[in-house]
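Colleague: Let me see the structure of the following:
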Amino acid sequence: MKNQSVTNYLDWMSVIIYIIMVVMGWLNIYSSSLSTVEDSVVFDLSTYYGKQLMYIVLTVPLIFIILAVDGKFYEKFSSIIFGIALLSLAGLFVFGKTVKGQANWYSFGSFGIQPAEFAKAATALALAKYLSDVQVNLKDVNRQIQALGIVFLPVALIAPHDPGSALIYSMFVLVLYREGLPPWYLWTGFVAVILFMFSLIFEPWAVILMALGVIVFVYLKTRLVDRNIIASAIVLVLVSGFVFSVDYVFDNVFKQHHRDRFNILLGKEVDMKGIGYNTNQSEIAIGSGGWFGKGFLEGTQTKGGFVPEQHTDYIFTTVGEEWGFLGSMVVIALFLGLIFRIIYLAERQKTKFSRVYGYCVAAILFMHFFVNIAMVVGIFPTIGVPLPFFSYGGSGLWGFTILLFIFLKMDANKVNEW
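Modeller: Below is the predicted model of the structure:
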């Protein structure tokens, strides 16, 4: 059985979806960065589409290497891989190249490497290794702290350079929840987000009164024997402290461009020529695509260069304008299909390590997919999160490819784990 080729057991449905998305991504990068059709040269490395094609070609041997390595390697050396990833992130504070105000790149001539894109797979491996320990029970507070600490370490190193990438790691909490983390963690995070947004819209005392109303309602609806007025009072105090801290954090911790993006999202500022320009133009481009789109290479907003960074974080605007609503739904269906396929495969794994890692892969892809599209259509602030397999960049493409194909290798290897 062990001598069988890994391709015999590779999940080809996931591979085909991956190939379709990479090809569609390159076509949209080609369209968004092409100046004139007549002068285009596909392998021109001075262009974004030329470089992306080179990255795609280099992805092929990368996939073969991942599949050639024994699946147990990733579990056995997960801690070392994680340690190397942390060192690469820490090195940015000294050797990182600053691009658009963020020192999150290592520069090698005209090319750069963004270690945060590779750290996601490393963190997923480390978390899977920790949770697969037979002694780990996430009902234990110490184990909860240790598991969350694995996630926090890369976040602490990434957040100063790239808050958007750091946000992606919040989805690991869902993986921990799947493995037994108490649900109050999820509820606390959800409530904190709601309180934060409400505190930016309303006066603090108004938010506290709303919170008090909810707490009283829950208290009255709780069975008489389970009521705890002291616990309810403590919750109200914590909520009040959080609400009053929002303004300070917003004014002193957030950078100006972050504050501007939140203010525009909440309708407190209208700056269509400044910080809100990207989102406004992307909405115009997507809306102008209609049901069926304007056609490949026919997008007027795209060709006019109205949407900055359209080949990277705003690549979905090209999809919306040239492929229309139906094309956009196809892209969304591909992402959802891949994510649900990974979850399905994760549940079929014979080892906890493989299952946890599979859920990490699904969580990371979903967060990127959701935040990027929400950002582009204006229901989420612009935070610089790429669309997997679509956005321009070698680090992103290779990082997501490594993340996915390590899991597909584990899945193909499960026939030897009986």
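Colleague: contacts, neighbours, all on C-alpha from now
Modeller: Noted.
Colleague: Show me where the stretch 1-150 of the chain has its strands.
Modeller: Ranges of strands within the stretch 1-150 of the chain are 97-99, 102-108, 111-113, based on DSSP state E, counting those that start in this stretch.
Colleague: Can you say which of these is nearest to residue 161?
Modeller: Nearest to residue 161, of all the strands of the stretch 1-150 of the chain, is strand 102-108, at 5.0 Å by Cα to Cα.
Colleague: Show residues contacting the closest one.
Modeller: For strand 102-108, the surrounding residues in contact (Cα atoms under 8 Å, 6 or more residues apart in numbering) are 92-93, 95-99, 112-116, 158, 161-162.
Colleague: what do you get for stretch 75-94?
Modeller: Contact with stretch 75-94 is made by 103-106, 115-116, 118-119, 122-123, 125-126, 129, 153-154, 157-158, 353, as judged by Cα under 8 Å, 6+ apart.
Colleague: do that again at 6 Å, thanks
Modeller: Residues outside stretch 75-94 that contact it (Cα atoms under 6 Å, 6 or more residues apart in numbering) are 119, 122, 125-126.
Colleague: In TSV, list those along with neighbour count and distance to residue 60.
Modeller: Formatted as TSV, the contacts of stretch 75-94 follow (neighbours: other Cα atoms under 10 Å; distance: Cα to Cα, whole Å):
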residue	neighbour count	distance to residue 60
119	24	21
122	26	20
125	30	22
126	26	25
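Colleague: Which stretches in the stretch 301-418 of the chain count as helices?
Modeller: 316-318, 324-347, 352-376, 394-413 (DSSP state H, counting those that start in this stretch).
Colleague: Just name the most buried of the ones you listed.
Modeller: By mean neighbour count, with neighbours taken as mean count of other Cα atoms under 10 Å, helix 316-318 ranks first of the helices of the stretch 301-418 of the chain at a mean of 31.
Colleague: now the other sequence, so there's something to compare against:
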Amino acid sequence: MKNQSVSNNIDWITVTIYVALVVIGWMNIYSADMTSTSDYYFDFNQNYGKQAIFIGLNVILITVILTIDAKFYEKFSTVLFGASLLLLIGLFLFGKTIAGQRCWYAIGSFTLQPSEFAKAATALALAKFLSESQINLKNVNHQIIGLAIIALPVLLILPQPDPGSALIFLTLIFVLNREGLPSWYLWSAFFAIILFVMSLLLKPHFVVLIAFSGVLLHYIKSRRIKRNILASLVVLIFMTGFVYSVDYVFNNVFKQHHRDRFNILLGQKVDMSGIGYNTNQAEIAIGSGGWFGKGYLEGTQTKGNFVPEQHTDYIFTTVGEEWGFVGTIVLVLLFVGLILRILYLAERQKTKFSRVYGYGVASILFTHFFVNISMVIGIFPTIGVPLPFLSYGGSSLWAFTILLFIFVKMDANKVNEW
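Modeller: Next up, the predicted model:
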């Protein structure tokens, strides 16, 4: 078995879905970027031509990933994680600021976003930590270390500021939960989000009253009243402090454009010609596609450049307008199929390291997919999260390819782990 070719063991279902998404992505970038002066498909002065180069280099990248021994990724996971953190730190000194964000290194006309590559490195580091035999996430010290691995890149990315990328890293907590982290962490995060939103809509004392009612109801229903009374009081104190801190954080920590996006999403502000323009135009474009779309290269909103950044974060609007509801459903099914396939493969891995990494890959891809589409259709604030394999950009495409194909290599190698 050890002499079997890697190609014989690769999960071709995963690879086929990946190729389909990359091709669909390029086709829609071409449509969004094509002008009347575009003479041919590979005009390297245009975004679609540059994306073709990125895709071509992807073939080399995939070959390298599949050639390297799968054990390399486990052995050097900590080194890769450390290198990714150094690259994030370096942005504060050498980073290029684009649209108010210091997220890129500039190499001539080419830019590189290290936070995209840090996702795979963080997933590897988390998998390495959790695969150690003595690790038990019921242990508080182990919980702190696991959460710290996720928090380190987040703390370096938030000041850039890049809340979208920071959010992606935070969702790796689902991987910790899968491996034994107590569920109250997730429930606490869920209720914190609810309290945050309620605090933006209601006066703080009303929110505290609602929170107090919820804690009291839980206290009354609890069978262990004597044990829970102190815990209930502590929870209520923390909730009260959190509620009264929301207004300060919202007005002093968030940037103005972040505040505007939340206010528009929550109906507190209407600005269809300003900060809400992108989302409004995206909704118009998608809605105009109807059931079957206007036809490839026939989107009037797309050709009229009504949707800003349509080739990057808003690429889904091109799918909606030109391919219609049916086209968007096919795209969604491809993503869902890829994520479910990764989860299936993760469960059949022979090593804990590979399994945990697989769950990390699924978590990152799902969050990108869900947040991007939610953002485009107006049910989530615009925070600059690309759609995997479809949005324009070398950093994005290469980072997602690395993330996925490291796992493909691990899965192909499992026959040698008997």
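Colleague: Deepest-packed of the strands of the stretch 1-150 of structure 1, please.
Modeller: Scoring the strands of the stretch 1-150 of structure 1 by mean count of other Cα under 10 Å, the most buried comes out as strand 102-108, with a mean of 17.
Colleague: average distance between that one and structure 2?
Modeller: Following the fit onto structure 2, the mean deviation recorded for strand 102-108 of structure 1 is 0.7 Å by mean Cα distance after the TM-score superposition for structure 1.
Colleague: hang on, the earlier thing: can you pick out the most distant pair from the contacts of strand 102-108 of structure 1?
Modeller: Maximum pairwise distance among the contacts of strand 102-108 of structure 1 (Cα to Cα): 16.6 Å, between 112 and 158.
Colleague: of all the strands of the stretch 1-150 of structure 1, which lies closest to residue 40 of structure 1?
Modeller: With Cα to Cα as the criterion, residue 40 of structure 1 lies closest to strand 111-113 of the strands of the stretch 1-150 of structure 1, at 21.5 Å.
Colleague: If you count contacts, what does that closest one end up packed against?
Modeller: strand 102-108 (3 or more Cα pairs under 6 Å, 6 or more residues apart in numbering; DSSP states H and E).
Colleague: Is it possible to get CSV of the helices of the stretch 301-418 of structure 1 that adds distance to residue 19 of structure 1?
Modeller: As requested, the helices of the stretch 301-418 of structure 1 are arranged in CSV below (distance: least, Cα to Cα, whole Å):
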stretch, distance to residue 19 of structure 1
helix 316-318, 18
helix 324-347, 11
helix 352-376, 15
helix 394-413, 11
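Colleague: Just tell me which of those ends up closest to residue 187 of structure 1.
Modeller: Residue 187 of structure 1 sits nearest to helix 352-376 of all those, at 17.6 Å, using Cα to Cα.
Colleague: Centre of the chain to the closest one, how far?
Modeller: Distance, stretch centre to chain centre, for helix 352-376 of structure 1: 6 Å (Cα atoms, centre = their mean, to the nearest Å).
Colleague: repeat for stretch 376-395 of structure 2
Modeller: The chain centroid and the centroid of stretch 376-395 of structure 2 are separated by 9 Å, computed with Cα atoms, centre = their mean.
Colleague: Would you mind listing the outside residues contacting it?
Modeller: So stretch 376-395 of structure 2 is contacted by 21-22, 25, 54, 112-113, 164, 261, 279, 283, 311-313, 315, 369, 372, 374-375, 397 (Cα under 6 Å, 6+ apart).
Colleague: redo that, cut-off 7 Å
Modeller: Identification of contacts with stretch 376-395 of structure 2 by Cα atoms under 7 Å, 6 or more residues apart in numbering yields 21-22, 24-26, 29, 51, 54, 112-113, 116, 163-165, 261-262, 265, 279, 282-283, 311-315, 365, 368-369, 371-372, 374-375, 397, 400.
Colleague: buried ones in the helix or strand hosting residue 238 of structure 1?
Modeller: Using DSSP states H and E, residue 238 of structure 1 sits within helix 229-252. Residues of helix 229-252 of structure 1 classed as buried by neighbour count (16 or more other Cα atoms under 10 Å): 232, 236, 239-240, 242-244, 246, 250.
Colleague: mean per-residue distance, it to structure 2?
Modeller: After superposition onto structure 2, helix 229-252 of structure 1 sits on average 0.8 Å from its aligned residues (mean Cα distance after the TM-score superposition for structure 1).
Colleague: Where does that helix end up in structure 2?
Modeller: Mapped onto structure 2 using TM-score structural alignment, helix 229-252 of structure 1 spans residues 229-252.
Colleague: How far does that stretch sit from its chain's centre?
Modeller: Centroid separation for stretch 229-252 of structure 2 versus its chain: 28 Å, with Cα atoms, centre = their mean.
Colleague: Kindly report the same for stretch 203-220 of structure 1.
Modeller: Relative to the chain's own centre, stretch 203-220 of structure 1 is displaced by 33 Å; criterion: Cα atoms, centre = their mean.
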